[in-house]
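Colleague: here's a sequence, model it:
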Amino acid sequence: MEFFTMCVLAAGIGMALGTLGTGIGQGLAVKSAVEGTSRNPGASGKILTTMMIGLAMIESLAIYALVVCLIILFANPYKDIALELAKSVAK
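Modeller: Modelled structure (predicted):
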């Protein structure tokens, strides 16, 4: 059971770090966009468009982290090897 416990911990830590980086990146992007808009209100349309594209790119990091964590939890390629090893040790 240690293998599956470690898989759950790895998925949790991986998702936490992935979303932490995403949150920080999005916060910095929005901060910069607001500063740019306050300096030059006439360029707010271009700044908003660029910010939205950037936020979509940043958000993809969280989606990739989620996919990797779901693979670790539910489609782990080492699951069968770990189960066979556990059965052989139990005998």
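Colleague: only C-alpha atoms from now on, for both contacts and neighbour counts.
Modeller: Fine.
Colleague: which ones are touching Ala11?
Modeller: Going by Cα atoms under 8 Å, 6 or more residues apart in numbering, Ala11 touches Val68, Cys69, Leu70, Ile72, Leu73.
Colleague: so after the host helix or strand of the last one, what's the next helix or strand?
Modeller: Right, the one you point to is Leu73. For Leu73, the host element (DSSP states H and E) is helix 44-74. Using DSSP H and E, the helix or strand that follows helix 44-74 in sequence is helix 79-90.
Colleague: chain center to that next one: distance?
Modeller: 30 Å (Cα atoms, centre = their mean, to the nearest Å).
Colleague: one more sequence to fold, the one below, so I can look at both together:
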Amino acid sequence: MDASAYKFLGAGLAMLGMIGAGIGLGLLFGNFFQGALRNPSAAKSQQTNLFIGMALTEALGILAFVIAIMILNG
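Modeller: Got it, this is the predicted structure:
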């Protein structure tokens, strides 16, 4: 195999981080909505934690994307 095939393989493996971010966001919002339906009065106080968790999870997905692009261009 030539070097370009290894680049594509490495970029594909780096994109597995996007799968993890998608699963993480689904679990995060699903559990928040389940808890909000059980106790609606506490949902407002937990909304800040939801947004912080969402931002951190999404940042990891974006980092995986940036690393994949860097592998392809490097």
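Colleague: could you identify the buried members of the contacts of Ala11 of structure 1?
Modeller: Val68, Cys69, Ile72, Leu73 (16 or more other Cα atoms under 10 Å).
Colleague: those residues: which two are farthest apart?
Modeller: Using Cα to Cα, these reach their maximum pairwise distance at Val68 and Leu73, which is 8.7 Å.
Colleague: on that earlier part again, how about the helix holding Leu73 of structure 1: buried residues?
Modeller: Neighbour counts using 16+ other Cα under 10 Å place 44, 47-48, 51, 55, 58-59, 62, 65-66, 68-69, 72-73 of helix 44-74 of structure 1 among the buried residues.
Colleague: closest one of those residues to Gly12 of structure 1?
Modeller: Cys69 (7.5 Å).
Colleague: any idea how far Ala11 of structure 1 is from that closest one?
Modeller: Counting by Cα to Cα, to the nearest Å, the gap from Cys69 of structure 1 to Ala11 of structure 1 is 5 Å.
Colleague: do the same with Glu35 of structure 1
Modeller: For Glu35 of structure 1 relative to Ala11 of structure 1 (Cα to Cα), the value is 36 Å.
Colleague: over to Gly42 of structure 1?
Modeller: On the measure of Cα to Cα, Gly42 of structure 1 and Ala11 of structure 1 end up 45 Å apart.
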